[in-house]
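A.B. asks: next comes the sequence, and after it the predicted model I'd like to discuss.
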Amino acid sequence: MTKQSMTALLEQMTLEEKIFQLMQLTPNFLSEDDANLTGPLAWMGVTENMVNNAGSVLSAVGAKETIALQKKYMENSRLGIPLLLMADIIHGYRTIFPVTLAIGSTWDLELAEKSAAIAAKESAVTGIHVTFAPMVDLVRDPRWGRVMESTGEDPYLNSEYARAFVRGFQGDDLAGDLDRVAACVKHFAAYGAAEGGRDYNTVNMSERQLRESYLPAYKAALDEGCEMVMTAFNTVDGIPATGNKWLMRNLLRDEWGFDGMLISDWGAVGEMIPHGVAADGKEAALKAIEAGVDMEMMTSHYANHLKELVEAGEVDVKLIDESVLRILKLKDKLGLFENPYRAASEEREKEVLLSPEHRAAAREIAAKSFVLLKNEQQALPLRSGQKLALIGPFAESGDILGPWSIWGKQEETVQLHAGLSAHKAADIVAVAKGSDIDAVTEEQLQEAVAAASQADVIVLALGESSEMSGEAGSRGDIRLPEAQLELIRKLKPLGKPIVVVLFNGRPLDLHGVIEEADALLEVWFPGTEGGNAIADVLFGDVNPSGRLTMSFPYSVGQVPVYYNNYNTGRPLTPQNANERYVSKYLDMPNAPLLPFGYGLSYTSFSYGEATLSTDVMNVGDTLRVSVDVTNTGAAAGEEVVQLYVRDLAGEVVRPLKELKGFRKLAIQPGETQTVTFEITEEQLRYYHADLQLKSDAGEFHVFVGPNSRDAEAKSFRLTK
């Protein structure tokens, strides 16, 4: 349909029909069950007329249900306006990929895009039109449970992943490619900066910090063509995002030029009341529509109050028309007016969901996401002929999909025991649970010791349950539960090599684990093919190449701790480490236990000295930075070569390092490859005190290395 026909359709709608298009409900509201009349319908003040004209439904399951919902809805639609079906497809629909933080750890944008494309295909065939992803919130506090949905602490890397996920979900032709879905970037804005790492909590920062660190990834997603934006639960400069006119109208609409659809998060319009910026639902509706929120998710303040506000002259009907038109345009872009059911197909669903091709991709991406954090005495890879005892609460657990794997099924998941048993080199002589996630009995410990005594190597499967991270999964103590630390202490005196396989959704305080383990493999929540992928890495079929995209703290007392921090007027240095009056802790180091970009391999790499094409760079020039990287070990491997820059004297303080590029190289034993990065003046810009994006003339340091910590500086000057 044309823009003119959309406008003509809008003109045919009554005010109530327009307002009801701004409502999103769950499928049970459209159910014919009489219980709805005294349950959800009555509780939310929703009438049958509202339901029949609601613009969207979220979280319908499967082609059978989505087709039935759309059919019933179209039968009741006076103007033939189709229903928009949305869902949280975060890191897979039925084929579950590793959690997003793990996908970030691959440092592989093509694999990230591939995971999103497969998730889109599987969800599209079930009838879903929009996914509430990607989540691109920058996170520096691992106490926050939703870190598992993020790609970490760096604005540049997050931006690159935001683009990759949008490309994967939407493809090049959203209208013509029915295996794609519209993407919705979230949570706008700065949701990952909640104080204390406590979900839904206050966010408070300067506009310069917001623009420099937290906004770039949202902007990157929109520049890639992302169709939708979701508001955040938190405040921005003292005003909840969902009612923040500066954030949504001035910045998102006017400055960035976004004219797509903006949806609230679940109940966020109504949450302005407990936030304390709206006295009641009527005022909440007023503030949300004035801020530019097009669709209200799971509260009915628009439906119950906008008509009254328009008739009283408090809301201009043009605001409602703008929102409705954006919703209609998205429905049209998805081809729903011509085919309301789009790609939904019960028959094709059987072929697509969890197909062998999709399982293979999940296995590959999982293996590439694992980060080898420690490997002493060549404990890994495991060797043929070694007798293994598999011990721990995750030895035979299917709870390895992560908290946002809504449509994944544990019974379809390859757990660790099954994955190891299927490997030709495996000789598992004993299996024991050892402990529960957060409780242990003496009987369990004795069983674990007996199992370990039969083996040459202990494979210890530890971690968090999925309920310990994700939304509302904030933790004040991010160590492993004491029960699992007790299990390690019980097994350590046996003197057997201990290989820890760690399942979790966030960076942890690893004390009690890392010093006791001979090898430590971080596998996150690895998804449907987790067990097979872990076996691939433990036995050396795949050389681990994952690198951290978020620092692991030495202690929760350091949090937030991140690589791209500022210096102080009294910085801690090796020379003044024994002085008191410098910026340091008395009881722990300043640096994280494991830095951003860190990860080991089964081989070793050496870096030559970086060379610069010039030590004086003029505006308009391109500075080339080259380094030789050699595989000095006996195995083929992949190395993530990372480029960082520091502005030594800015108008405002600058980070000690900022990631500006990376390259993932596959290098054979004895082979040397040369990597060349390019730096332009544009990459050296930042937001000054006047919030203008520009660069400074002066001295810069450039670093090339395997992580944010281990890199030598080279200098150049920018002249203007």
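C.D. replies: Happy to help now that I have it.

A.B. asks: when you work out contacts or count neighbours from here on, use the C-alpha atoms and nothing else.
C.D. replies: Noted.

A.B. asks: what's V645 in contact with, if anything?
C.D. replies: Contacts for V645 (CA atoms under 8 Å, 6 or more residues apart in numbering) come out as K657, E658, L659, K660, F700, H701, V702, F703.

A.B. asks: how many residues are close by the residue nearest to it when sequence neighbours are not counted?
C.D. replies: Leaving aside its sequence neighbours, V645 sits nearest to V702 (CA to CA, 6 or more residues apart in numbering; 4.5 Å). For V702, the neighbour count with other CA atoms under 10 Å is 23.

A.B. asks: work out for me the element V702 sits within.
C.D. replies: Using DSSP states H and E, the element containing V702 is strand 698-705.

A.B. asks: now the angle from the helix or strand just after that strand to strand 698-705?
C.D. replies: Downstream of strand 698-705, the first helix or strand assigned by DSSP H and E is strand 712-719. Our comparison of strand 712-719 with strand 698-705, counting by axes from the mean of the first three to the mean of the last three CA atoms, to 10 degrees, yields an angle of 150 degrees.

A.B. asks: chain center to strand 712-719: distance?
C.D. replies: A distance of 33 Å separates the centroid of the chain from that of strand 712-719, by CA atoms, centre = their mean, to the nearest Å.

A.B. asks: putting a second one here so we can go through both:
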Amino acid sequence: MHPYQNPALPIEDRVSDLLSRLTLAEKAGLMFHTMIAVNPDGTIADGNPMIPSASSLLRDKLINHVNILTFAPVPPERLAAWHNRIQEIAAGVGHGIPVTVSSDPRHGVIDNPAASAAAGGFSAWPEPIGLGATKDPSLVRGFADIVRQEYLATGIRVALHPMADLATEPRWARINGTLGSDADTVSALIREYVLGLQGDALGPDSVAAMVKHFPGAGPQKDGEDAHFAYGREQVYPGGMWDYHLKPFEAAFEAGAAQVMPYYGMPVDTEHEEVGFGFNAGVIEGLLRQRYGFDGVICTDWGLVSDAVIMGTDMPARAWGVEHLDRHARVLRILEAGADQLGGEHCPELIIDLVADGRLPESRVDVSARRILRDKFRLGLFDDRRFVDPAAAARIAGQPAFRSAGLTAQRDSIVVLTDRPVLAAVPGSGIAAPVLPLAEGISVYLDGVDPVIAAGYAKVVDDPASADVAIVRRAAPYDPRGVGFEAFFHAGRLEWTDEELAPVLELTATLPTVVDVWLDRPAVLTPFAGRAAALTGSFGSSDEALLDVLFGRAPSRGTLPFELPSSMAAVEASREDVPNDSADPLFPYGHGLPLS
């Protein structure tokens, strides 16, 4: 037994021993964190043209940090079996360094490959912005603890979340992944999120939180996203740079193990105008020195190499340093203070840099030590290397977890208006609020599953035969491009006349309840005075919504951001200032309680 294999020794001693034995190639392999595909049956996927083969990553490139991509639902027990298969491969390579498996969020009702996966066999919860609508730290702590248990059972040991970004720019496409616009509220939720994943200290029963996107990706110029060259600029016209750091400070206080900087480049600040992953002033100056963060820093995906993603040509997000070649980009990232390159699988570039004398191997050792430390703390070298597929089937998606997720979906729904309507009490001649709806009434549906609704009311096909209509719509946006870019809902927050017409026609015919999935703020002005009731949801199933509408569950949610009254008000607001539009239709925190 080598010292690094002895669980009785202190972790730092084990790290030092293993580090002294590794080849440069093994150290370089540690410093890449890339995508890997999983077949629905739990076998290793080696034939996907977008994703390198597992054999190539693990055996040839000696990479052992992988972000799982599932192109179809994978049952938890099969995900666990897949995890064991790749660990078996890794055990026979070099010094047998175990694989660390990571995942983007995968506990939502909504499936968006650009940000998160639908729950599948895991418990289903509202999107993060829905957790923000609850404003309940204990609920978020419970959510994160259930995520921890389900991830741990299937072998996922790094959560590529939470997002500590603030939803200060209403047009930004990634608001759905945030916890809201108010820094103090988000800070309280982020703290519990990290503690729920990791516990009081990172250990064998933890899932490491990779908090993103430092130093706060919310203030995107004109709301465009930094995945794309047209959205690379982050701006601070309100001078609120420090405001966006508050949730990260809460994450650090909670002991967050890892951090991911964003793609964006700061404009007109004291910092160099280069992407945050290349930015020494932000990573080394702020993160390492000001905050004393000595955990793993992993860049966002694809800062070095051009790629094709979902049929879309994606140039490397090397904003501000596009002129550099791949070797120079890697060197710039490491000199800035990062440890891992996300979404890349080119350790040969680090080997070249060392061989050419441009990068001292001692700098590689600094990052390799941090990375190995987390593997040891997570117990991957010991009894946490393999998982039990039968236990994964029993733990993930168990009834208690699903029930907790459904309760959170209900708690996140916000009742925005509930107008007195004469027809709300049929035949009485009395006007009353339409909510809660009476069970057994006749309902006309648009965007709601009639099979689910049949458990609450009589579903009819003709609005003329209905007492009430229930309509669900997603917030509007400008379609952008194809492939990967199409998943980013950006641009306008208003519906077109053509999009509004069928809903407004219903509101003129009978009392209509309109629910809007608010993955971003939307301009609800056309509905506010016409819908009998107006609700906002944040990744809730039809069942969760109907439970609230029919009074089976109380309405507790309040808005996690303000809802503007017009696009003109949005365009006049400042990207870095929370809830900054003039005369909002509904202010931050608005919500009508129903019991």
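C.D. replies: In hand now; what should we look at? Small disclaimer: the values here were computed from a predicted structure and weren't measured.

A.B. asks: tm score of chain vs chain?
C.D. replies: TM-score of the superposed chains, computed with TM-score structural alignment, normalised by the length of the second structure, equals 0.82; 528 aligned residues with a CA RMSD of 3.1 Å.

A.B. asks: so the residue nearest to V645 of the first structure touches K714, yeah?
C.D. replies: Yes: using CA atoms under 8 Å, V702 of the first structure makes contact with K714 at a distance of 5.3 Å.

A.B. asks: what residues are shared contacts of those two?
C.D. replies: With CA under 8 Å, 6+ apart, V702 of the first structure and K714 have no common neighbours.

A.B. asks: tally of neighbours for E255 of the first structure?
C.D. replies: 11.

A.B. asks: and it? What does it align with in the second structure?
C.D. replies: Counting by TM-score structural alignment, E255 of the first structure lines up with R290 in the second structure.

A.B. asks: equivalent analysis for A116 of the first structure, please.
C.D. replies: Using TM-score structural alignment, A116 of the first structure lines up with A144 in the second structure.

A.B. asks: name the element its match belongs to?
C.D. replies: A144 of the second structure belongs to helix 137-154, assigned by DSSP H and E.

A.B. asks: pull out the buried positions in that helix.
C.D. replies: For helix 137-154 of the second structure, a neighbour-count test (16 or more other CA atoms under 10 Å) marks 137, 139-154 as buried.

A.B. asks: what number of residues lie near D462 of the second structure?
C.D. replies: Applying other CA under 10 Å, we find 11 other residues in the vicinity of D462 of the second structure.

A.B. asks: no, scratch that, I was asking about A312 of the first structure
C.D. replies: Neighbour count of A312 of the first structure, defined by other CA under 10 Å: 10.

A.B. asks: looking at the second structure, name the residue matched to it.
C.D. replies: Alignment note (TM-score structural alignment): A312 of the first structure maps to D356 of the second structure.

A.B. asks: so which residues of the stretch 201-350 of the second structure form helices?
C.D. replies: Ranges of helices within the stretch 201-350 of the second structure are 246-253, 280, 326-336, 348-355, based on DSSP state H, counting those that start in this stretch.

A.B. asks: now render those as CSV, adding mean neighbour count and distance to R317 of the second structure.
C.D. replies: What follows is the helices of the stretch 201-350 of the second structure, written out as CSV (neighbours: other CA atoms under 10 Å; distance: least, CA to CA, whole Å):
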stretch, mean neighbour count, distance to R317 of the second structure
helix 246-253, 22, 23
helix 280, 23, 17
helix 326-336, 19, 11
helix 348-355, 17, 17
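
A.B. asks: of those, which is nearest A490 of the second structure?
C.D. replies: For these, distance to A490 of the second structure was read as CA to CA. The smallest value, 24.1 Å, belongs to helix 246-253.

A.B. asks: give me every residue that touches the match of E255 of the first structure.
C.D. replies: Taking CA under 8 Å, 6+ apart as the definition, R290 of the second structure has no contacts.

A.B. asks: try 10 Å
C.D. replies: If you count contacts by CA atoms under 10 Å, 6 or more residues apart in numbering, R290 of the second structure has them with V282, I283, E284.

A.B. asks: give me the number of neighbouring residues for the nearest residue to the first one once chain neighbours are set aside.
C.D. replies: Looking back up the chat, that one is V282 of the second structure. Sequence neighbours aside, F276 is the residue nearest to V282 of the second structure in space, at 6.6 Å (criterion: CA to CA, 6+ apart). Per other CA under 10 Å, the neighbour tally for F276 of the second structure reads 30.

A.B. asks: do you know how far the match of A312 of the first structure is from Y477 of the second structure?
C.D. replies: Using CA to CA, to the nearest Å, D356 of the second structure is found at 49 Å from Y477 of the second structure.

A.B. asks: gap between I190 of the second structure and T178 of the second structure?
C.D. replies: For I190 of the second structure, the distance to T178 of the second structure - CA to CA - is 10 Å.

A.B. asks: ok, S537 of the second structure next?
C.D. replies: 14 Å.

A.B. asks: who has more neighbours out of these two?
C.D. replies: Taking neighbours as other CA under 10 Å, S537 of the second structure and T178 compare with S537 leading, 30 against 27.

A.B. asks: what sits closest to the aligned residue in the first structure for the more buried one if chain neighbours are left out?
C.D. replies: Alignment note (TM-score structural alignment): S537 of the second structure maps to V523 of the first structure. Once flanking residues are discounted, V523 of the first structure sits nearest to F370: 4.7 Å by CA to CA, 6+ apart.

A.B. asks: likewise for V277 of the first structure?
C.D. replies: In space, V277 of the first structure is closest to I239, 7.5 Å off (CA to CA, 6+ apart).

A.B. asks: just give me the match in the second structure for that neighbour.
C.D. replies: That one, I239 of the first structure, aligns with V274 by TM-score structural alignment.

A.B. asks: got it, and E486 of the first structure?
C.D. replies: With TM-score structural alignment as the matching criterion, the partner of E486 of the first structure in the second structure is A501.

A.B. asks: just to be sure, that match is in a helix?
C.D. replies: Yes: judged by DSSP: H, G, I helix; E, B strand; the rest coil, A501 of the second structure forms part of a helix.

A.B. asks: look up how far L493 of the second structure lies from it.
C.D. replies: 16 Å.
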